[in-house]
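*Asks:* Give me a model of this one.
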Amino acid sequence: MKSIMTRIGGASWRASSSHTGQIQTALVGRSERLRSSEDIAADLRRKLADIPGITIRTRAGQGLFILRIGSSGGDEVEVEIRGHDLETADALSQEVLKVVEETGGISDAKVSRESGRPEEVVIIDREKAADMKLTVSDIANALQTIISGTQAGYFRELGDEFVILVKISEAEKMNLRDILDLTLTNSDGELVVLRNVVEINPRSGPVQIDRKDQERVVTISGNISGRDMGSVLGEIGEKLRSMPTPKGFSIRLGGDYEEQQKAFSELLLSCILALVLVYMVMACQYES
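*Replies:* Sure thing, here's the model as predicted:
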């Protein structure tokens, strides 16, 4: 081993979560060691697999580094699921993840979308609100004032400008039950308890929603060990073609495969343009 570099928070050219880190090692020349980088990565994967509380992924350095700089994950195998509905995408991603994990030669398979965090969705009952002479905007504005505050104006002094924010004192210490016990004043000046006009729907919300080409996308990625990329992608592609896809969703291969296809297309176009240019030069030279 020649050197070690540690990075917290992901790579410098793309955003990443603060709870992630990366350790990158530079090995001595191949002639100075007995094992290949793939063998060393596989050995590290076995030794680090049983550390509790963390998920560790190891991979050997590969080519196409420049092509990976702008990509989302940098893994050799990436399967993209595109579609709008979050629950359907999560269910489909687990099926695709199982297909990728069962493919020989795949290691460190993962889903890009992290598990959702719990949240409480406030649903306004429009009929009850109308019966109690409250509008949806009245309730929404009251909730905004309670939770995050409402901008009431500006205070200017000696050329400085300050925002005046109106909110409930110590609102951050209130729990959901305390908030629902608060009252609103309707158009007749009567007090209405907030819980009488809203419903609470607990659910898990996504930590992050990724988009590509203006579509929501979930990526299942992994690394290749012990097999060539062509055979692995061919096997995965064959399995995915037999998988039923919900309406409004699509499944496609990405990662290095996508970059290679783009590179080959550009190379083919360059060759065609070169042939046309040579033909034009020869036609001008020989006037025929």
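*Asks:* going forward, measure contacts and count neighbours with C-alpha atoms only.
*Replies:* OK.
*Asks:* Any idea how many residues pack against residue 89?
*Replies:* 20 (other CA atoms under 10 Å).
*Asks:* Please read the previous query as pertaining to residue 81.
*Replies:* Other residues close to residue 81 by other CA under 10 Å number 24.
*Asks:* Can you tell me the element it falls in?
*Replies:* Under the criterion of DSSP states H and E, residue 81 resides in strand 77-82.
*Asks:* now the following helix or strand past that strand and strand 77-82, what's the angle there?
*Replies:* Moving toward the C-terminus from strand 77-82, the next helix or strand (DSSP H and E) is helix 86-101. With axes from the mean of the first three to the mean of the last three CA atoms, to 10 degrees applied, the angle from helix 86-101 to strand 77-82 works out at 160 degrees.
*Asks:* Here is the second sequence; please produce its structure so I can put it next to the first one:
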Amino acid sequence: MGGATSIKVEVYGYSFDNTDLVARQLQSGMLKDPAFTQVTLSRDEYTPEFQMNFDRTKLALNGLTSTTAATAFSAAMSGSVASYYREDGDEYKIRVRYAPEFRTSVEDLENILVTNAAGQQIRMKDLGEVVETLVPPTIERKDRERLITVTGIVAQGAALSDAVAAANKVISETQMPTGISTVIAGDYEDQQDMFSDLLVLIVLMIIL
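*Replies:* Predicted coordinates for the structure are as follows:
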């Protein structure tokens, strides 16, 4: 795709759900137009993550604090530094955590053990609920606003103006939730900037 002309529709908004929804609708609509050969999104897929929601009453009954239990849960998932290894002046952390096969499902995590002050080992499932959530990818920002970019590669033989018109048509047919806005950028934005600079130059030449 090197050198291919493209336009970008920047979808601005705070809500990941709403910007994802609008971006995918724009992608679907643009793909149906012959002015584009490919339409991609800048945002990666959401990734699954496990979280532990502790019950304060259950923690108290088992002689534990939320900090102690959360530390044990985090250590099992992400590991804790058990020691350090030094070689040739460099220091390396030795991190210990559960093997992958013991931390891949909700059931695995429910059976993580934490030891209370009395030496009793308590399972996480007796302290609260393990839930699986979807974590959004890296947040993309421009001018301090969150956005997701829909990039359309202009088909060979199609003019940039045709692609812009097609994108604007799709945008006009897409229902925008409150707080969501769009801006057409990419090669079109560069072209508009060039025309603007050229106009200023012509005006200056006339004045001088």
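*Asks:* now what about the strand holding residue 81 of the first structure, what contacts it?
*Replies:* 89, 92-93, 215-224, 233, 249-257 (CA atoms under 8 Å, 6 or more residues apart in numbering).
*Asks:* residues in the second structure aligned with it?
*Replies:* Under the alignment (TM-score structural alignment), strand 77-82 of the first structure falls on residues 7-12 in the second structure.
*Asks:* and that stretch, how far from the first structure on average?
*Replies:* Its aligned residues in the first structure lie a mean 1.7 Å from stretch 7-12 of the second structure after superposition (mean CA distance after the TM-score superposition for the first structure).
*Asks:* returning to what we had before: tell me which of the contacts of strand 77-82 of the first structure fall in helices.
*Replies:* Members of the contacts of strand 77-82 of the first structure lying in helices (criterion: DSSP state H): 89, 92, 93, 233, 256, 257.
*Asks:* Neighbour-wise, which one of those residues leads?
*Replies:* residue 93 leads these on contacts (other CA under 10 Å) with 23 neighbours.
*Asks:* What distance do you get for the equivalent of it over in the second structure to residue 7 of the second structure?
*Replies:* When the second structure is aligned by TM-score structural alignment, the residue opposite residue 93 of the first structure is residue 23. Applying CA to CA, to the nearest Å, the value for residue 23 of the second structure to residue 7 of the second structure is 14 Å.
*Asks:* how about the strands of the stretch 151-288 of the first structure, start to end?
*Replies:* Ranges of strands in the stretch 151-288 of the first structure, per DSSP state E, counting those that start in this stretch, are 160-166, 183-185, 191-193, 198-205, 211-212, 215-224, 250-255.
*Asks:* Which part of the second structure matches the shortest one?
*Replies:* By that I understand strand 211-212 of the first structure. Strand 211-212 of the first structure corresponds to residues 141-142 in the second structure, going by TM-score structural alignment.
*Asks:* Tell me roughly how far that stretch lies from the first structure on average.
*Replies:* Looks like 3.0 Å for stretch 141-142 of the second structure (mean CA distance after the TM-score superposition for the first structure).
*Asks:* And for that stretch, what's in contact with it?
*Replies:* By CA under 8 Å, 6+ apart, the residues outside stretch 141-142 of the second structure that reach it are residue 147.
*Asks:* got it, and stretch 34-48 of the second structure?
*Replies:* With CA under 8 Å, 6+ apart, stretch 34-48 of the second structure has contacts from 23-24, 27, 30-31, 132-138, 140, 148-155, 158-159, 162-163, 166.
*Asks:* And the residues you listed, which of them are buried?
*Replies:* 23-24, 27, 30-31, 148-155, 163, 166 (16 or more other CA atoms under 10 Å).
*Asks:* Closest to residue 56 of the second structure out of these?
*Replies:* Nearest to residue 56 of the second structure, judged by CA to CA, of those is residue 148 at 38.7 Å.
*Asks:* ok, the closest one - contacts?
*Replies:* Contact partners of residue 148 of the second structure, counting by CA under 8 Å, 6+ apart, are 10, 11, 12, 19, 20, 23, 41, 42, 43, 140.
*Asks:* do the same with residue 169 of the second structure
*Replies:* Shown here is residue 169 of the second structure, which makes no contacts under the criterion CA under 8 Å, 6+ apart.
*Asks:* And for residue 125 of the second structure?
*Replies:* Contacts of residue 125 of the second structure (CA under 8 Å, 6+ apart): 110, 111.
*Asks:* ok, now residue 7 of the first structure?
*Replies:* 21, 22, 23.
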